[in-house]
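# quick check, what structure comes out for this input:
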Amino acid sequence: MLRFSNFLFPESRDPDRDAEVIADCVAEAKLCDELGVEVLWLAEHHFDGNCAYVDPVTFAAAVLAATRHIKVGFAVAQVSLHHPMRLAEQMSLLDNLGRGRVIVGLGRGTAYNVYEYQGYGIPHEEALERYEEAEGIMLKAWTSPDGFTHEGRHWSLKVPRLRPASFTKPHPYVIRAASSEEGALHLARRGLPFLMNVQSNEVTARRLALYRAAMAGAGFDAAHVARCMDESWVWRNVVVAETDTEAERIGIPAFEAMQEHRQELRERIYAEQGIIMRKETAPPARVNPDHALIAGSPATVARCMAEIEATGVGGVICSFRLGPMPAEVAARSIRLFMEKVAPRFAAPRASQAAD
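Next up is the predicted model:
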């Protein structure tokens, strides 16, 4: 069956309202736990107000303490901004606090916001290589009961043993982000599930077909391919209201304001410093409401989810609170989704076969 989760990615434009928005986030986490949402995904962004709680590791501890059943995932921890041993320790502690409710989503860090690297004193050109080295260190830390040494380009380590040991064995559940087709195919060849960023349904279907084919071509059997598809997630922005007209009235302005705010500091830095990490020659799917926003009545949203289900992916990461949308509006949308949309997908679906 298609599984559903919430991407808690709250904007705070006014620093004086940060505490209020963070409190709203805890309330939203509790609501999702109450309604049976499977995973609450947390983001990591710095300095711009695009993610009010900023530090998902610290915030995850608060969510785990405030909830009983919901899993807490990272979408993603910006690994290139962290010391890998510190991050491994923190994830292991969270895994113990949640008794296995943690999903360690890893990624290199933003591909757009150069100021996040500047603020941490890390050259953005090193992001990918830092991520790759750090991921290996974290996996060794979790699975080396006698300790280990590491000599790499960015870290030289002699670790006696990681404490606390992870609750989940052999290590906390790990999933990687893939924002590009090549990134998805790289993970396919490793036989790993992945998190996909916002794309149109057409791009999603094509990419997942290539992903399945690449995994099969790398020698993984049909059962493994099906398992990885079931453990992979795609992201969509979602607004549910009683009617299509009401959902569009609420959702489209909030979505457009969110995209404008997310670009604001990036463009200011470019104007001031002449530095840009990735030049977009055409508007990407994530900023096009026709591709990146599902807004409608429960029946309309259910039809859209059925189209996603047809791609064979296991889960949808739904981002409900968009931009300046008030918390109570997002809460109504979440409740409508879980009460009137999600139950339509509760019956087991047929297994996916590898292409």
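
# C-alpha from now on. contacts and neighbour counts both.
OK.

# what about Ala23, how many neighbours?
Using other C-alpha atoms under 10 Å, Ala23 has 12 neighbouring residues.

# also Glu280?
Look at Glu280: counted by other C-alpha under 10 Å, it has 8 neighbours.

# same question, Thr168
By other C-alpha under 10 Å, neighbour count at Thr168 equals 16.

# then Glu44?
Glu44 has 21 neighbours, counted by other C-alpha under 10 Å.

# wait, it sits on Ala77?
Yes - using C-alpha atoms under 8 Å, Glu44 is in contact with Ala77, at 6.0 Å.

# structure for this one too, so we can compare:
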Amino acid sequence: MRFSVFLNARTMSADADKQLIIDLERHALLAGELGFDAIFLPDHHFNGYMPVASDSYMFAAYLAAKLPAMHFGFSVTSVPLHHPVRFVERINILDHLTKGKLLVGIGSGTTPEEMIGFGVNYKDAGRIAEENLQAAEALWTKTVDDAPVELDGFHKGRVLQRIAPAPYGQKHARLMPVAMKESSTTRAAVNGWPAFIPAFTPPKIGGTEPLSHVKKYFSSYHEQLLAAGHAAETVADALSWTTHSYQCVHLAPTDEQAHREVMEILTAYQEAIEREAAFNAKAEADDANKKTDRTNSALTEEWMATWCLYGSPETVIRKLRDYEEVGIGNILCGTVTGPLTAQRLAYADQTLRLLAEQVLPAFK
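Sure thing, here's the model as predicted:
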């Protein structure tokens, strides 16, 4: 089983952005020293959720120069917010810089406030995402001698020659759909790509039985992956990166200490969420941008059961054995969840060290 670090911190004011970038770099370098498999970054805008995630590709390129052995991933790129040409170009460049160690999570986005900043209506996000992905595949396969690729959806353009640089390998970098919709599951399986395996089923986001959802989605993906007729090494690679995500992972020497500290972390996280919710309410002022689902408070049992992994190393190992048995290949650990104060960073580093020293060896 692989273990990856998800950089998902927040700032509460503009004057905190500078220190957050410094602290995230140091935390990522520590993850590299301790033997984690990958660094994953989100794609967010405007609201203080990972300010550096306004261009995660740029930050990943910077980190890749310092961590040449590390894989880099995105959880996830909001495809409707990216022009297909820029999407393809930047993925190709970063795939070269990481020597093929790139995993591009793809989705339609979750936040109306971010959508309207790019002129996208929330209700149109799924359609635009599909348009953009189809256009991206056409751009990746285009040669100089082919007819122009015409972009005539939400994003416009006419590409006469080809995308430069060309992909790093024979094919473009691996994309990672979220295996929730049947079409996304099929896209991952048919292409031999890994997938994110959800721990809930909409419209209810959360619940106290995340493993039941993980089993359901993983089984559907796994069956289609095997049925697609890929080479054994392609299947093995896809499964080794198929990912179960935790928004908040926190370890301490004892369960009691871990619970006390994680409640402190989640209290600050919920305060940040409520601040962001006020701006999202403004974004939902019209029917085209109304959300149809809501996430419970992070301080509820359902949120913690779905999104948190915490406890002593022994407890965390026991909890993860169930996911290992299902066949999950990669555990994505949100280690810096919430506002990244000095104390929060100390908790994050504590978690990295306990994971590396006691949990990772149990699964390698």
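
# sorry, back to before: for Glu44 and Ala77 of structure 1, list the residues in contact with both.
When contacts are counted by C-alpha atoms under 8 Å, 6 or more residues apart in numbering, Glu44 of structure 1 and Ala77 have Pro56 as shared neighbours.

# for the stretch 251-364 of structure 2, which segments count as strands?
308-311, 330-334, 338-339 (DSSP state E, counting those that start in this stretch).

# would you format those strands as a markdown table with distance to Ala356 of structure 2 included?
Shown next, in a markdown table, are the strands of the stretch 251-364 of structure 2 (distance: least, C-alpha to C-alpha, whole Å):
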| stretch | distance to Ala356 of structure 2 |
| --- | --- |
| strand 308-311 | 15 |
| strand 330-334 | 12 |
| strand 338-339 | 22 |
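
# which one of those lies nearest to Glu274 of structure 2?
strand 338-339 (11.8 Å; C-alpha to C-alpha).

# what stretch of structure 1 does that closest one fall on?
Here strand 338-339 of structure 2 aligns to structure 1 at residues 323-324, judged by TM-score structural alignment.

# contacts for that stretch?
Residues outside stretch 323-324 of structure 1 that contact it (C-alpha under 8 Å, 6+ apart) are Pro10, Glu11, Ser12, Ala254, Phe255, Ala257, Met258, Gln259, His261.

# ranges for the helices of the stretch 101-250 of structure 2?
Secondary structure of the stretch 101-250 of structure 2 by DSSP state H, counting those that start in this stretch: the helices cover 112-117, 125-141, 182-191, 210-227, 232-241.

# for those helices, could you give me TSV that also reports mean neighbour count and distance to Asn296 of structure 2?
TSV is the format used below for the helices of the stretch 101-250 of structure 2 (neighbours: other C-alpha atoms under 10 Å; distance: least, C-alpha to C-alpha, whole Å):
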stretch	mean neighbour count	distance to Asn296 of structure 2
helix 112-117	20	18
helix 125-141	18	23
helix 182-191	19	25
helix 210-227	18	15
helix 232-241	17	28
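
# and those helices: which comes nearest Tyr168 of structure 2?
Counting by C-alpha to C-alpha, Tyr168 of structure 2 lies closest to helix 125-141 out of the helices of the stretch 101-250 of structure 2; the figure is 11.3 Å.

# most centrally placed residue in structure 1?
Geometric centre of structure 1, nearest residue: Ala75, 2.3 Å, by C-alpha atoms, centre = their mean.
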